[in-house]
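[1] Predicted model follows, preceded by the sequence.
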Amino acid sequence: LIREREHGTIEHLLVMPVTPLEIMLAKVWSMGLVVMVAALASLTFVVRGALHVPIQGSVALFMCGAALHLFAATSMGIFLATLARSMPQFGMLMVLVLIPLELLSGGVTPRESMPLLVREIMLAAPTTHFVELGQAILYRGAGFDAVWQPFLALALIGSILFALSLARFRKTIALMA
């Protein structure tokens, strides 16, 4: 979105018969599809094939969780893109957001060793819930009955971020028109 604004191609989107919702959905799912194919290929050919690591749970259930996480993460990216004015500013904003999300999600360091306040704040981050469901499904073979709460949390966080992004995107487009 920022690059389109910087290069002046967002005006092309404005004259097309598409709504801001359709533009955002296209951006979310086009990138999401590429990542989903890469994740599935990695699980199949690298983890199972080359490394011979057994996967305990359902790959299909994990991929559903990955799709929800991608929806939430991409929505967050679009929201941050509506806040930034340029690609360098967006890059710096992403560094400030993504590094803490990764470090405090439970994937790198155990959440149990974090202060309670940090653990509570990180419940608002999609990465925390994705790490929880990914570990439960892939390592312990959990079914949907054990991971429905992270699925619900990802759906809620993603929906809220998508709605906020859509509102800011509409506002940005209205200012350009």
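    Received, thanks. Numbering: from 1, shown residues only.
[2] contacts and neighbour counts: CA atoms only from here.
    Fine.
[3] Who are the packing partners of the longest helix anywhere in the chain?
    Longest helix in the chain, counting residues (DSSP state H): helix 144-176. Counting contacts by 3 or more CA pairs under 8 Å, 6 or more residues apart in numbering; DSSP states H and E, helix 144-176 packs against helix 20-41, helix 59-83, helix 126-140.
[4] One more to weigh against that first structure:
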Amino acid sequence: MEHLLVMPVTPFEIMSSKVWAMGIVVLLATAGSLRIVVQGVLGVPVEGSVTLFLVGTALHLFATTSLGIFLGTLARSMPQFGLLMMLILLPLQILSGSTTPRESMPELVQFLMLAAPNTHFVILAQSILYRGAGFTLVWLQFIALILIGATFFAASLVRFRKAIGSMA
């Protein structure tokens, strides 16, 4: 934090660079893997728009990275952050519908998991890649990812500014 305080950048600029620096790398790797491995080597047909899927992936990266930054503002140390990530991200992934069908979960869990970005990403990825869905069918997932990401980004920004203010 001390290094960040002497740099001529705002908390928003720091957080934005954290969100998109790794996000762009993951997005490029996703696009390459989809084209080269899935479609090329394995020969699996993709039913829907790859571009639409990549836009959804970018929104998912924004939401999950914002969640990660928010958790980082809660943790007091890196080991605590690692434990917090395992306690939060593993259940989110397991309950998202990617490993177990959401329909087999209790209705309360299904409802609560609508607050998780992973759930919306699984829905949009399966809809686009397997069923060929267009934007008219997945726009709710796009809106949900934007809202979840913006909420965590804003909460992180508030907490980050408080942390910088208390260090100054």
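    Happy to help now that I have it. This is a predicted model, so every value here is computed, not measured.
[5] what's the mean gap between the longest helix of the first structure and the aligned bit of the second structure?
    Mean deviation of helix 144-176 of the first structure from its aligned counterpart in the second structure after superposition (mean CA distance after the TM-score superposition for the first structure): 0.5 Å.
[6] Could you do stretch 23-34 of the first structure as well?
    Relative to the second structure, stretch 23-34 of the first structure is 0.4 Å off (mean CA distance after the TM-score superposition for the first structure).
[7] residues in contact with that stretch?
    67, 70-71, 74-75, 166 (CA atoms under 8 Å, 6 or more residues apart in numbering).
[8] how about the nearest residue to the aligned residue in the first structure for residue 118 of the second structure, chain neighbours excluded?
    Structural alignment (TM-score structural alignment) places residue 118 of the second structure against residue 127 in the first structure. Counting by CA to CA, 6 or more residues apart in numbering, residue 127 of the first structure lies nearest to residue 105, which is 5.7 Å off, once chain neighbours are set aside.
[9] What does the one you found correspond to in the second structure?
    Residue 105 of the first structure maps onto residue 96 in the second structure, by TM-score structural alignment.
[10] May I have the secondary structure class of its match?
    Secondary structure, DSSP: H, G, I helix; E, B strand; the rest coil: residue 96 of the second structure is coil.
[11] Could you do residue 108 of the first structure as well?
    coil.
[12] rewinding a little: contact partners for the residue nearest to residue 127 of the first structure?
    111, 122, 125, 127-129, 131.
[13] Could you rerun that using 10 Å?
    99, 111, 118-119, 122-123, 125-132 (CA atoms under 10 Å, 6 or more residues apart in numbering).
[14] Ok, residue 87 of the second structure next?
    Contacts of residue 87 of the second structure by CA under 10 Å, 6+ apart are residue 81.
[15] What's the match for it in the first structure?
    So, by TM-score structural alignment, residue 87 of the second structure is matched to residue 96.
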